[in-house]
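**Student:** Sharing a sequence plus its predicted fold:
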Amino acid sequence: MIFNIHSRKLTVYPDSERVFVHLFGSQPTAFWLDSSRVEPGLSRFSFMGDGTGPNSLLVQYSITDQKLTINCSGKITHRRESIFSYLHRELDRRYNCLEGLPFDFNCGFVGYFGYEIKAECGGNIVHQSQFPDAMFLLADRIIA
C-alpha cells in the first residue's frame, strides 16, 4: 500500500496548545510529541495527531499469548506474531519519505513498549499488566 505525504509550510504560527486541544483534544488516541528544547537554531520539531484518519491503525500486543489486536477504522483483526516482526514489516511496507522537508520524516508508529516486552528479548514474564504490553498508533494525518 502506497501513501502520499503532503506538506505545506504555514505563514502563521498559532499557539501549539490551542491547536492540539482544538484539533485532537477530544480524541482518545490523541498524541503530542513536544520538542522540549527551546533555543534559537537548536529547537526541534513537535508532532501531534490522532487515530481518526481512514488509514490509521491502533495496534495492541499481549506478550502472554503473543497476540496482536489491530484496529483499522473499526475493523478489528487478530494475529499471533511478535510485535517486533509486525512493526518491522509495516514500517518497511509503508516507507515513503517526502523530499524538501527540514527533517527526515516517514510517518510511523507512536506508542510504547511495556516492561514485560522484555520477554520478547530473552527475559522472563514476571508480572501481568491490565494494559497492553505494547500499544502503537499509526496516524495517517499529523501536524509537525
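**Tutor:** Done, it's in.
**Student:** C-alpha from now on. contacts and neighbour counts both.
**Tutor:** Will do.
**Student:** Enumerate residues external to stretch 61-81 that contact any of its residues.
**Tutor:** For stretch 61-81, contacts defined as C-alpha atoms under 8 Å, 6 or more residues apart in numbering pick out 52-60, 82-83, 116-117, 119-120, 125, 132-135.
**Student:** just stretch 39-47 next, same as before
**Tutor:** Residues contacting stretch 39-47 (C-alpha under 8 Å, 6+ apart): 31, 32, 33, 34, 35, 36, 37, 38, 142, 143, 144.
**Student:** Just the buried subset of these, written out for ChimeraX, thanks.
**Tutor:** Only the buried entries of the contacts of stretch 39-47 go into this ChimeraX selection, using 16 or more other C-alpha atoms under 10 Å:
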select :31,32
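**Student:** and the next element down the chain from the helix ranked longest in the chain?
**Tutor:** Taking DSSP state H as the criterion, the chain has its longest helix at helix 83-93. The helix or strand immediately downstream of helix 83-93 is strand 109-113, counting by DSSP states H and E.
**Student:** hold the first one in mind and look at this next one:
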Amino acid sequence: AADTLQPGPPCGADRLRLEWRRLPAEPPAEAIFGALFANSPTAFWLDTSIRPPAQAARYSVLGDTSGPLARVIEHDVWQPCATAAEKIRQLLAQPVDIPEDLPCDFSLGVICALGYELKHEATGVPRGQNHRSRKSPHPDALVILADRAVVVDHARGETILLALCPAAESDSRRREQHKWFAHTEQALQNIAGAPHPTDSPALSP
C-alpha cells in the first residue's frame, strides 16, 4: 500500500539521543550484511565515494528497519497525499541530540530510493495521457528513517554501532536498543574472529 508507516509509533515530544558503541575491529562488510541483514526486506548497504587517493571508500553503512523507532514510507505519486519531500521533512522533525564525540560522519537519518516518477512532483512536468499505463510496480519512492546502523570505518579499521534511543531511562524502546547493541557487538566479534575467504593463490605453471 502507498504511504505505509511501520513498524512503530514515533517518539512524540520526547527527545531522542544518538548513542554509539565502538568495536576495534573491521569485519568484512559483506560478512556483516550476510549475518545480520540479508534476510530483511528493508536492508540497506551504503558505501561512501569520498576517499583519499589510492584508498578504498572510508565508510560502509549497513542496517534495516527492525528497530523500534524505524519508519518506512512507500510513496506513490498517483495517490492524493503529501509529496515525498513533505513526508521526509515530517520524518526529520523529531529532535535528536547528537553527541559531540561521535566517531564517524554518519548520524542516522533518512535513506531514500527515489524513482524517476518524482520528477512530476519536483518540476511540475505534466504526465502524458498514457503515463498511467507505464506505471512501475515498485514504489516511486521508498524512504527509510533508520534508527540503527552498523558503520564500518575502513580508514581506522573499526566498527561503530549507532542507535536512536529515547532519553527516558524507563522507555522500553531504549532497553530494546541497548539489547541490540549487546547482540550486535557479540555478532560482530564472532564475525571478526572467524576466517574469511581470500583471493585464491595463483596456480603455478
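**Tutor:** Right, received. Where do you want to start? What you see is a predicted model, and the numbers here were worked out from it, not measured in a lab.
**Student:** what's the TM-score here?
**Tutor:** The TM-score (TM-score structural alignment, normalised by the length of structure 1) is 0.78; 131 aligned residues with a C-alpha RMSD of 2.3 Å.
**Student:** rewinding a little: give the aligned range of the longest helix of structure 1 in structure 2.
**Tutor:** The aligned range for helix 83-93 of structure 1 in structure 2 is 84-94, by TM-score structural alignment.
**Student:** contacting residues for the spatially most central residue of structure 1?
**Tutor:** Geometric centre of structure 1, nearest residue: residue 110, 2.2 Å, by C-alpha atoms, centre = their mean. Counting by C-alpha under 8 Å, 6+ apart, residue 110 of structure 1 touches 136, 137, 138.
**Student:** how distant is stretch 105-116 of structure 2 from the center of its chain?
**Tutor:** The chain centre lies 7 Å from the centre of stretch 105-116 of structure 2; the measure is C-alpha atoms, centre = their mean, to the nearest Å.
**Student:** whoops, stretch 111-131 of structure 1 was the one
**Tutor:** Centroid separation for stretch 111-131 of structure 1 versus its chain: 19 Å, with C-alpha atoms, centre = their mean.
**Student:** what's next to that stretch, contact-wise?
**Tutor:** Against stretch 111-131 of structure 1 from outside (C-alpha under 8 Å, 6+ apart): 63, 64, 82, 132, 133, 134, 135, 136, 137.
**Student:** before we move on, back to that, can you tell me which of the contacts of stretch 61-81 of structure 1 end up in strands?
**Tutor:** 57, 58, 59, 60, 134, 135 (DSSP state E).
**Student:** What does residue 31 of structure 2 correspond to in structure 1?
**Tutor:** So, by TM-score structural alignment, residue 31 of structure 2 is matched to residue 18.
**Student:** matching residues in structure 1 for stretch 174-185 of structure 2?
**Tutor:** Under the criterion TM-score structural alignment, stretch 174-185 of structure 2 matches nothing in structure 1.
**Student:** where along structure 2 do the strands fall?
**Tutor:** Going by DSSP E, structure 2 shows strands at 16-23, 44-47, 59-63, 71-75, 96-97, 109-114, 141-146, 148-153, 158-166.
**Student:** hang on, the earlier thing: roughly how far apart are the match of residue 31 of structure 2 and residue 133 of structure 1?
**Tutor:** 32 Å (C-alpha to C-alpha, to the nearest Å).
**Student:** Number of residues surrounding residue 118 of structure 2?
**Tutor:** 19 (other C-alpha atoms under 10 Å).
**Student:** go on, the one 10 residues further on?
**Tutor:** Other residues within reach of residue 128 of structure 2 by the criterion other C-alpha under 10 Å amount to 7.
**Student:** quick revisit: with structure 2 overlaid, how far apart is the longest helix of structure 1 on average?
**Tutor:** In the superposition against structure 2, helix 83-93 of structure 1 averages 1.6 Å from its aligned positions (mean C-alpha distance after the TM-score superposition for structure 1).
**Student:** for the aligned residue in structure 2 for residue 31 of structure 1, what are its contacts?
**Tutor:** Matched to structure 2 by TM-score structural alignment, residue 31 of structure 1 sits across from residue 44. Applying C-alpha under 8 Å, 6+ apart to residue 44 of structure 2 gives the contacts 61, 62, 63, 64.
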